[in-house]
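> pasting the sequence and the predicted model now:
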Amino acid sequence: MEPMPTLSNSESSVAEFSPSARWSFGRQVCPQRFPANFADMCQFLVGHANTQQVHVIVRYDGRIDATHLQRALRMVVVAEPILGCRFVEHWYRPYWQRRDDHESMDLCTVVESVYPERELAEFLEAEMDPRVDPMIHVRVIRGDRDTLCYKMNHVAGDAPSLMKIIAMVSKNYLQGRTGPDVAPTVNLRSRDHSEVIRHFPISHRLRVIGSFLANQRKTRNLWLLKADQVGERRDGGHYYIRRLEPDVGVAAAKLAKRKRTTMTVVMLAVLYRTLRRHIGVTGEEGLGVGTTVDHRNYLPAKERELSPVANLSGPSRMFVPLPADASLEQVVEVINEQFKRSHKQRLLGLNYPGVILAMPVIRWLLLPVPFGWVHRLLKWGTRSQLRGLVRACGLANAGEMAPLFPEFDGVKVVDALATVSIYRAAGMGFFMSQFNGAVTISLGATESLAKPEVCELILDGISQELCSLEESSRPMPSASTEVPGQ
């Protein structure tokens, strides 16, 4: 593995910034420390923060200029200072500490490989400690064509944050090829959910708290795996990725249009049917599926564009009280009704602890409680779940990714997909992404979450459900009339 060369002052205006007690960028002053918000702490409290990662894999039809890519990425780290920090696990309140080596740390490495897929799998599964390692890293796997993998620790930001980083890298790359680098504007806006909450009136905040409390009762209706579907190993872990043909995505989009809903709702229904019919998992009274909602959508448009790299997303749960033999369209209708109701009430995705804990009154009540106590209490309370058979299941949708990737010096992107973290227990999370209509589903898991054959069986079931949907959408061939004697 060969690290990219460090930029000199003559190569980039970004490298002219030098460390001091407080970082100065023109008129902007960047502090050495940033507070860790409740969403950051929630991601860390999940445990196994080293495997809490978000990835985007990009395949090109040629080779890109990795030196310019490194420069473009380094400018993003300057613009989004949280990426140049490390997470400090303080006993009272964790915080982000600016790294001393943020100008020289390896952000982009190039690896020549005759087995690019093996190299990619090793990079995806390698741990990333937020207390030691950089928050963002890019690997260029070089053969006849380049495969690029963006890798970000989830403690620093969510999937929309990584999409924003990629867009910024693309912009910086193209600008750097046509002219001199421009010193980036440092984003010092708050990363806390309070930025979202402050736009809500008191009545809306009370409804959010009420929705959160009501939702806690329903979370007991979780999926229950069988004992032979779960292994013992809680280390390591693998990614299971399934790419479907474009026609399958078109069929799912047609169903979404016919039901006046979204692709996310259709995929949640497919996931529900797969787990009930192909895996045979059971639950109490009703079974739930969840999806991740970007809370930036609650911000005004101008503030949404300026939102920094942060964890500003949260899960929204839908509960399906239907039997295993319910049709896909029935499941879509049940989930869509709940989805629309939450959206209309402006509660979609807001029954999330990070939102509740960011409210001023709750924050004031928790002020004397040390982080270390909460960490130990959470570990004690979830110990049985981490080694049990109960699972919460959900799916996040990255959407269509093609617009994120312009041509680099005539080198085009031929495929792109996203993956989520490697989960060890309790939560079974799937990630969906699209590239020019082709759908990719991914799952990261250790044996303690589900055995490899179970993970493969789930992805097989999702493929079968979607392929049957594609077949049912095909027009029936017209009957031909045979003329005797011809």
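Ah, there it is. Given the structure is predicted, the values throughout are model-derived calculations rather than measurements. Numbering: from 1, shown residues only.
> from here on, just use CA atoms for contacts and neighbour counts.
Noted.
> mind giving me the packing neighbours of the biggest strand by length in the chain?
If you go by DSSP state E, the chain has its longest strand at strand 390-400. If you count contacts as 3 or more C-alpha pairs under 8 Å, 6 or more residues apart in numbering; DSSP states H and E, strand 390-400 packs onto strand 223-224, helix 263-273, strand 287-294, strand 427-435.
> nearest to residue 152, out of these?
strand 427-435 (15.3 Å; C-alpha to C-alpha).
> what angle separates the closest one from strand 287-294?
Here the directions of strand 427-435 and strand 287-294 differ by 50 degrees (axes from the mean of the first three to the mean of the last three C-alpha atoms, to 10 degrees).
> output the contacting helices and strands for strand 427-435.
Short answer (3+ C-alpha pairs under 8 Å, 6+ apart): strand 427-435 packs on strand 390-400, strand 413-419, strand 438-445.
> at 10 Å what do you get?
strand 238-243, helix 246-258, helix 263-273, strand 287-294, strand 390-400, strand 413-419, strand 422-423, strand 438-445 (3 or more C-alpha pairs under 10 Å, 6 or more residues apart in numbering; DSSP states H and E).
> mean neighbour count added to the ones you listed, as TSV?
As requested, the helices and strands packed on strand 427-435 are exported to TSV (neighbours: other C-alpha atoms under 10 Å):
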stretch	mean neighbour count
strand 238-243	18
helix 246-258	18
helix 263-273	23
strand 287-294	22
strand 390-400	21
strand 413-419	22
strand 422-423	27
strand 438-445	23
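> just so I know, which of those lies nearest residue 35?
strand 287-294 (21.5 Å).
> before we move on, back to that, to residue 406, which of the helices and strands packed on strand 427-435 lies closest?
Closest among the helices and strands packed on strand 427-435, using C-alpha to C-alpha: strand 413-419, at 7.7 Å.
> pull the distance from that closest one to the chain's centre.
14 Å (C-alpha atoms, centre = their mean, to the nearest Å).
> what's the end-to-end length of stretch 88-95?
Stretch 88-95 stretches 5 Å from its first residue to its last (C-alpha to C-alpha, to the nearest Å).
> packing partners for the helix or strand hosting residue 467?
Applying DSSP states H and E as the criterion places residue 467 in helix 452-472. Helix 452-472 sits against strand 238-243, helix 246-258, helix 263-273, strand 438-445, with contacts defined as 3+ C-alpha pairs under 10 Å, 6+ apart.
> spit out the contact partners of residue 169.
Neighbouring residues of residue 169 by C-alpha atoms under 10 Å, 6 or more residues apart in numbering: 68-77, 163, 175, 404-405.
> A helix includes it, no?
Yes: under DSSP: H, G, I helix; E, B strand; the rest coil, residue 169 sits within a helix.
> ok, and here's another one to check against it:
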Amino acid sequence: MTTAIPATLPAEFQDQVVQIVSELGVSGYVRLVLDYPGPLDPARLETALRRLLDAEPVLGCRFALEDGQALWRRRDDLDAIAGCPVLAGDDLEATTQAWLAERFDPWQSPNLGIALVRSPAQAGDRLLLRVSHVVADGTAALDVAMALTDLYSRLGDDPDYQPSVNTASRDSLLWLANFKFRDKLGLLLDDLKSLPAALGKRRGLSSTPARFQADAAQLRPRYRTLRLDETRLAAIDRYARAHSATLNDLCLAAFFRAFDEFCPGPAAARLEVVMPTNLRRYAPLQRRPALRNLAGTTAVRIGTGCGASFEDTLAQVQAETLRHKRRLLGTEGQIATLLLARAGFDRKRGLIRRQILADLNRPAPPVLTHFGHTPARRYACDGMAPVGLAAFGEASPVPVFLSALVRMDDRLCVGVCYDQRLGDLRVDAFLKCLEQNLPGSPQHPIPEKL
């Protein structure tokens, strides 16, 4: 029996929060860049996109506010938005950046858009995706890319193929289903204990409400990547094993050292990196996972300095990440948000906007999103796996430094999105410093007998 596509869906709690911050330009799209060694069929990609908008109903909706209630309503222009333009240009990166830079309109923009870039600079095609962060976090955005490329391949075998409608729950608070009252109370007590550190001085960039409005009107997004190949990543993995560390620990340590140079003030303030963290580890398993936002945050805080060596920084990072793992990673501040979840949309909007504007005077720590380790075969088209993957967030008028880390097979990519006012040369210098601090660079050689 065919499942009917619903005309409306509930706007879950995290959907509403991201919608509100997107209205201020602080959030928007999750952007993915996939490089293939050969050509793709744009017509078949368009068909795959259109059928995916039916198979994952929330992708075919727009956010709506009706009688004071937030919901998702099915769009009436699905055929028009299900296109896959082919962008041609001699400069691969400039053509890519021009498409990625389109700003997100939280009330009108499609929840999913794609394009192909073809350039003499690259033998194969580059597939670009823009996934609305209002419907999906980074993990779900990768699921969208996997679903699209899988559907593309299936259509090559059967042009009439149509996947079934996904009816799985998108509840963004479902991760709490297995938590008892005493567990929630323990999380709240942990939050209270960490409150002095959360309110303390921290390193970062700051703004003012007036400057925020001007920056929002003049914002010009920019994108940069740092890519490490198989040889370099193998050296980093060897160093990690020798020091009982994870790839995330090493990248955090290098990130701290690079940001220490990028933003040396305020003086005597602690270094902090905010890491969005996947809460799916606590949620009941779904046979077919829903596309949704299910992310918490982890504030990784070290001292006011990184120490003399990379190993000094790594020791601070490992001690801090161990503390978070003992208190359930990613749950920091989540229990307090349950009070906000009970409020109506307009009430949520007022509270969140006031908090964002009030925090502008306080330095904002950088954000590093770790998308995890994903195999290239998940995104294969007709058996052709991509050879490169990059991820980006939304450049923001809030002077926050947004970076995304993703490992595909044995390659690593760090993507940075930022407003041009930060300066290309300054961001390039940050990425160079990050690369130099990671093990295996000429500045950080690895002993042969490690």
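Looks like it came in fine. These numbers were taken from a predicted model, which means no experiment stands behind them.
> sorry, back to before: dump the helices and strands packed on strand 390-400 of the first structure to TSV, plus distance to residue 158 of the first structure.
Converted to TSV, these look like this (distance: least, C-alpha to C-alpha, whole Å):
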stretch	distance to residue 158 of the first structure
strand 223-224	25
helix 263-273	18
strand 287-294	9
strand 427-435	13
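> minimum distance to residue 209 of the first structure: which of those has it?
strand 287-294 (17.1 Å).
> and the contacts of the next helix or strand after the closest one?
Heading C-terminal from strand 287-294 of the first structure, the first helix or strand you meet, by DSSP H and E, is helix 301-306. For helix 301-306 of the first structure, contacts defined as C-alpha under 10 Å, 6+ apart pick out 164, 187-189, 195-196, 295-299.
> between these, which sits nearest residue 243 of the first structure?
The closest of the contacts of helix 301-306 of the first structure, once distances to residue 243 of the first structure are taken by C-alpha to C-alpha, is residue 164, at 23.8 Å.
> aligned to that closest one, what sits in the second structure?
Under the alignment (TM-score structural alignment), residue 164 of the first structure maps onto residue 143 of the second structure.
> I'd guess its match is in a strand, am I close?
No: per three-state DSSP, residue 143 of the second structure lies outside any strand segment and is helix.
> list the contacts of it.
So residue 143 of the second structure contacts 136-137, 149, 289-291, 378-379 (C-alpha under 10 Å, 6+ apart).
> one more: residue 447 of the first structure?
229-238, 423-425, 453-455 are the contacts of residue 447 of the first structure under C-alpha under 10 Å, 6+ apart.
> for residue 428 of the second structure, same thing?
224-226, 416, 434.
> and for residue 317 of the first structure?
Residue 317 of the first structure touches 215, 218-219, 288-292, 335, 338-339, 348-349, 351, 392-394, counting by C-alpha under 10 Å, 6+ apart.
> hmm, back to that, ok, which of the helices and strands packed on strand 427-435 of the first structure comes nearest residue 149 of the first structure?
strand 413-419 (9.5 Å).
> compute the distance between the equivalent of residue 429 of the first structure over in the second structure and residue 412 of the second structure, please.
Alignment note (TM-score structural alignment): residue 429 of the first structure maps to residue 402 of the second structure. According to C-alpha to C-alpha, residue 402 of the second structure stands 17 Å off from residue 412 of the second structure.
> now residue 66 of the second structure
44 Å.
> again with residue 81 of the second structure
32 Å.
> secondary structure element for the equivalent of residue 140 of the first structure over in the second structure?
When the second structure is aligned by TM-score structural alignment, residue 140 of the first structure is paired with residue 116. Per DSSP H and E: residue 116 of the second structure is located in strand 112-118.
> the helix or strand that that strand is followed by vs the first structure, average distance?
Later in the chain than strand 112-118 of the second structure, the nearest helix or strand by DSSP H and E is strand 126-132. Following the fit onto the first structure, the mean deviation recorded for strand 126-132 of the second structure is 1.0 Å by mean C-alpha distance after the TM-score superposition for the first structure.
> residues in contact with the residue lying closest to residue 51 of the second structure once chain neighbours are set aside?
Nearest in space to residue 51 of the second structure, with sequence neighbours left out and distances taken as C-alpha to C-alpha, 6 or more residues apart in numbering, is residue 162 at 6.5 Å. Neighbour list for residue 162 of the second structure: 48, 51-52, 54-55, 151, 154-155 [criterion: C-alpha under 10 Å, 6+ apart].
> and residue 162 of the second structure, what pairs with it in the first structure?
Under TM-score structural alignment, residue 162 of the second structure pairs with residue 183 in the first structure.
> name the SS class of that match, please.
Residue 183 of the first structure - assigned by three-state DSSP - is coil.
> so how far is residue 94 of the second structure from the residue nearest the centre of the second structure?
By C-alpha atoms, centre = their mean, the mean C-alpha position of the second structure lies nearest to residue 138, the distance being 4.2 Å. Look at residue 138 of the second structure and residue 94 of the second structure: by C-alpha to C-alpha, they are 24 Å apart.
> repeat that for residue 282 of the second structure.
41 Å.
> more neighbours, these two?
residue 282 (16 against 12; other C-alpha atoms under 10 Å).
> under the alignment, what does that one map to in the first structure?
So, by TM-score structural alignment, residue 282 of the second structure is matched to residue 298.
> what's the closest non-adjacent residue to its match?
Closest to residue 298 of the first structure by C-alpha to C-alpha, 6+ apart is residue 196, at 6.6 Å.
> surely residue 383 of the second structure touches residue 153?
Yes: using C-alpha atoms under 10 Å as the test, residue 383 of the second structure is close enough to residue 153 to be in contact (7.8 Å).
> between the two, who's got more neighbours?
residue 153 (20 against 11).
> so what does the more buried one match up with in the first structure?
By TM-score structural alignment, residue 153 of the second structure lines up with residue 174.
> what sits against that match?
Contacts of residue 174 of the first structure (C-alpha under 10 Å, 6+ apart): 68-69, 72, 406-409.
> could you do residue 151 of the second structure as well?
44-45, 47-49, 51-52, 145, 158, 161-163, 381 are the contacts of residue 151 of the second structure under C-alpha under 10 Å, 6+ apart.
> need the buried ones from those selected in ChimeraX.
Burial among these is assessed by 16 or more other C-alpha atoms under 10 Å; the matching ChimeraX selection reads:
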select :44,45,47,48,49,51,52,145,381
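> and which of the contacts of residue 151 of the second structure is nearest to residue 345 of the second structure?
Distances from residue 345 of the second structure to those, taken by C-alpha to C-alpha, are shortest for residue 52, at 28.7 Å.
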